[in-house]
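**Student:** no FASTA, just this:
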């Protein structure tokens, strides 16, 4: 086989492996299995529930979620919502009679109840259950309510069993990857700033100046990924075999959020010093190179931290670069203090980033 065909085969295999590893595909497979099993089991349920088998697949569809904890929460809250909706419909039947007005009142009350903080996942079924019992149940509301609730319970139970027995997902790798990519993004951003400071003035390389919002968005995504990893281990039997210290991940995230705050501040201050926007500032030429060296050194320390290695030596290099920068600042005493403020502010941000990085590293290796 030639080089080109072999490369095509390897590429196709990689894409197939990536597709098969997609969590959404696993969720789709488990949902399909749960719905099919629920439909089969629904016909075996005795009593009046046998007349309403189609609600079991619906219950299975509802209960299969990306994590076991979310499945349990959604299943339990859906059943609670159904019970409340059935009670609402029952009150209408007992004290009034179903008509346009009373049905509308029941649905409105159901929507209000659905907004409560303890019905966050399945609250919409309060109004749905009330509406179905009053309209579909009609004269046979008692039997319909029992069948509806029983078959939904069967489907939810089947969904939970399928979700717990077929590779219950652990999202640990997603959180780890997001943390690594976040550090890489911060490091790359700092390197871009360092390069811009020693370019022709004002530098043409200015993409970094508008990335503050992007850094915040990334921080939000990483926090969501760590929260999902934490959620995925709850009630998950696989968590006992694949352990991960998520407390450390939360600590890393907190450190990165602190670093992001200082990086954004440094970015805004230096952008203003270069392009005099949104406020006029200056950055003396004698300070640009030592400031660039310090920024690059801090970025290198962040990169090394991604390798889960001791960053002590890299931090020492960055601290030495920072010391030289501060000496240069002291030598500029004859310059207007307002012209030194951007460099001084940037130096303070870099010092705080190094302190945060040292603290995070010490905690990780404790």
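**Tutor:** Structure received. Note that the structure is a prediction, hence the values are computed from the model and not measured.
**Student:** Please count neighbours and contacts with C-alpha atoms only from this point.
**Tutor:** Fine.
**Student:** In which helix or strand does residue 141 reside?
**Tutor:** Assigned by DSSP states H and E, residue 141 falls within helix 141-165.
**Student:** for that helix, packing partners?
**Tutor:** If contacts are counted by 3 or more Cα pairs under 8 Å, 6 or more residues apart in numbering; DSSP states H and E, helix 141-165 sits against helix 23-42, helix 55-63, helix 68-95.
**Student:** which residues are in contact with it?
**Tutor:** For helix 141-165, the surrounding residues in contact (Cα atoms under 8 Å, 6 or more residues apart in numbering) are 30-31, 33-35, 37-38, 41-42, 48-65, 68, 71-72, 75, 79, 82-83, 86, 133-134, 137, 236.
**Student:** Pull the distance from that helix to the chain's centre.
**Tutor:** Centroid displacement of helix 141-165 relative to its chain, using Cα atoms, centre = their mean, to the nearest Å, is 30 Å.
**Student:** Which one, of the helices and strands packed on helix 141-165, ends up nearest to residue 174?
**Tutor:** Among the helices and strands packed on helix 141-165, helix 23-42 comes nearest to residue 174, with 10.8 Å by Cα to Cα.
**Student:** alright, now check it against this:
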């Protein structure tokens, strides 16, 4: 059964149970609020049920605290309406109520206009219905534990690695061709990487939340591991650095001025980008740090690239094309940063000075 179907089934069970139970409580002639509160108390995670159900009940309580005194003093009149509406809307804007702020004007207006005489005696059963509904919704959700969300995190993580790798591969192809590809396609690639990073953050938050107060948490290992924080941060940093490299490489190494980079540097830089793309994709798929042997291969490629950029035999060439040295040094620095982002903490071999870099 899919998580959505499970959620619908639990919400239906909670709403029906609250409607039935409220009939046995004294003075509860209108079980509508019990069913509604139970329905709104069932969320994809137990923690969100507790949080959102509490906000709903609190907003309803604030509405009663406003509506009952006004109903006693002014009654269901236009003057009572003129008092309740602006105050309740101001309270509804309170950030702590989040999406349940409108319960304040709803509850206050309902008490003022619908309950008639004896607002206190009529309002208390309504509050009891809401408490019953929220409690039953939370109980049903906890008793029938919602699905864990770890697979979604793994899928989002792998997608971010794949999107970042695609962006780097495209950039390498443009560098080799000394030409820019479709600008709309390029923009979509960069935007997809940014969206992928946001999706990972959201999926990880939901996965962590789904484990709290969830009886299925002890079975979490069967859902697949969550990526460790260092790996997550490494992939985030690599994704952002890939966007920077792409922007700078396209400005310096492709387009209307193919002389910006030397042919030798262009070929080595494209090779390094392709290798870095493979490492990013590998990190995303495995949700683990890049293996040491793969990093050593990237180090070798970087040293070759760096040697190409600082070759003393190219002094005359740099004099003829003075902006070339700066462009190549800039791309070396950006590639080095991406390589460092993918390296595990404390990887001494990856220190810039060990790679022959002094900037």
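**Tutor:** Ah, there it is. Note that the structure is a prediction, hence the values are computed from the model and not measured.
**Student:** buried subset of the contacts of helix 141-165 of structure 1?
**Tutor:** For these, a neighbour count by 16 or more other Cα atoms under 10 Å gives the buried set as 30-31, 33-35, 37-38, 41-42, 48-65, 68, 71-72, 75, 79, 82-83, 86, 133-134, 137, 236.
**Student:** Number of residues surrounding residue 320 of structure 2?
**Tutor:** Neighbourhood size, residue 320 of structure 2 [other Cα atoms under 10 Å]: 10.
**Student:** do the same with residue 217 of structure 1
**Tutor:** 12.
**Student:** what do you get for residue 254 of structure 2?
**Tutor:** For residue 254 of structure 2, using other Cα under 10 Å, the count is 24.
**Student:** Touching, it and residue 173? I think so.
**Tutor:** No - look at residue 254 of structure 2 against residue 173 with Cα atoms under 8 Å: they stay out of range, at 9.8 Å.
**Student:** about what we covered before: in structure 2, which residues correspond to the helix or strand just after the helix holding residue 141 of structure 1?
**Tutor:** The first helix or strand that comes after helix 141-165 of structure 1 along the chain, using DSSP H and E, is helix 172-197. Under the alignment (TM-score structural alignment), helix 172-197 of structure 1 falls on residues 150-175 in structure 2.
**Student:** Give me the mean deviation of that stretch from structure 1.
**Tutor:** Taken over the aligned residues, the distance from stretch 150-175 of structure 2 to structure 1 averages 1.5 Å (mean Cα distance after the TM-score superposition for structure 1).
**Student:** Would you mark the buried spots in that stretch?
**Tutor:** 150-154, 156-175.
**Student:** ditto for stretch 119-137 of structure 1
**Tutor:** By neighbour count with 16+ other Cα under 10 Å, stretch 119-137 of structure 1 contains the buried residues 119, 121-134, 137.
**Student:** Could you check how far the residue nearest to the spatial centre of structure 1 is from residue 217 of structure 1?
**Tutor:** Nearest residue to the geometric centre of structure 1 (Cα atoms, centre = their mean): residue 224, 1.9 Å. In this view, residue 224 of structure 1 and residue 217 of structure 1 are 11 Å apart by Cα to Cα, to the nearest Å.
**Student:** Now the common contact residues for those two.
**Tutor:** In the contact map built from Cα under 8 Å, 6+ apart, no residue is linked to both residue 224 of structure 1 and residue 217.
**Student:** about what we covered before: distance to residue 156 of structure 1 added to the helices and strands packed on helix 141-165 of structure 1, as CSV?
**Tutor:** Shown next, in CSV, are those (distance: least, Cα to Cα, whole Å):
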stretch, distance to residue 156 of structure 1
helix 23-42, 9
helix 55-63, 5
helix 68-95, 6
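**Student:** SS state for the residue in structure 2 sticking out farthest from the centre?
**Tutor:** The C-alpha centroid of structure 2 is most remote from residue 316, which lies 50.9 Å away (Cα atoms, centre = their mean). When classified by DSSP: H, G, I helix; E, B strand; the rest coil, residue 316 of structure 2 comes out as helix.
**Student:** residues contacting the corresponding residue of structure 1 for residue 212 of structure 2?
**Tutor:** Residue 212 of structure 2 maps onto residue 234 in structure 1, with residues paired by TM-score structural alignment. With contact set as Cα under 8 Å, 6+ apart, residue 234 of structure 1 has these partners: 68, 69.
**Student:** mind checking how far residue 234 of structure 1 is from residue 73 of structure 1?
**Tutor:** Residue 234 of structure 1 sits 11 Å away from residue 73 of structure 1, going by Cα to Cα.
**Student:** How about residue 5 of structure 1?
**Tutor:** As for residue 5 of structure 1, its distance to residue 73 of structure 1 is 49 Å (criterion: Cα to Cα).
**Student:** which one of those two has more residues nearby?
**Tutor:** Applying other Cα under 10 Å to residue 5 of structure 1 and residue 73 shows that residue 73 carries more neighbours, namely 17 against 10.
**Student:** and the closest residue to that one other than its chain neighbours, what helix or strand is that in?
**Tutor:** Among residues not flanking residue 73 of structure 1 along the chain, residue 121 sits closest, at 7.1 Å (Cα to Cα, 6 or more residues apart in numbering). Assigned by DSSP H and E, residue 121 of structure 1 belongs to no helix or strand.
**Student:** Same check on the one 5 residues further on?
**Tutor:** For residue 126 of structure 1, the host element (DSSP H and E) is helix 125-132.
**Student:** Which one of the helices and strands packed on helix 141-165 of structure 1 lies nearest to residue 242 of structure 1?
**Tutor:** helix 68-95 (15.6 Å).
**Student:** once aligned to structure 2, how far is that closest one on average?
**Tutor:** Mean deviation for helix 68-95 of structure 1: 1.3 Å (mean Cα distance after the TM-score superposition for structure 1).
**Student:** helices or strands up against that helix?
**Tutor:** Against helix 68-95 of structure 1 (3+ Cα pairs under 8 Å, 6+ apart) you get helix 55-63, helix 100-114, helix 125-132, helix 141-165, helix 212-233.
**Student:** Aligned to residue 240 of structure 2, what sits in structure 1?
**Tutor:** Structural alignment (TM-score structural alignment) places residue 240 of structure 2 against residue 261 in structure 1.
**Student:** Run a quick neighbour tally on that match.
**Tutor:** Residue 261 of structure 1 has 17 neighbours, counted by other Cα under 10 Å.
**Student:** Helix, strand, or coil at it?
**Tutor:** Secondary structure state of residue 261 of structure 1, per three-state DSSP, is helix.
**Student:** What's the match for residue 281 of structure 2 in structure 1?
**Tutor:** Using TM-score structural alignment, residue 281 of structure 2 sits opposite residue 303 in structure 1.
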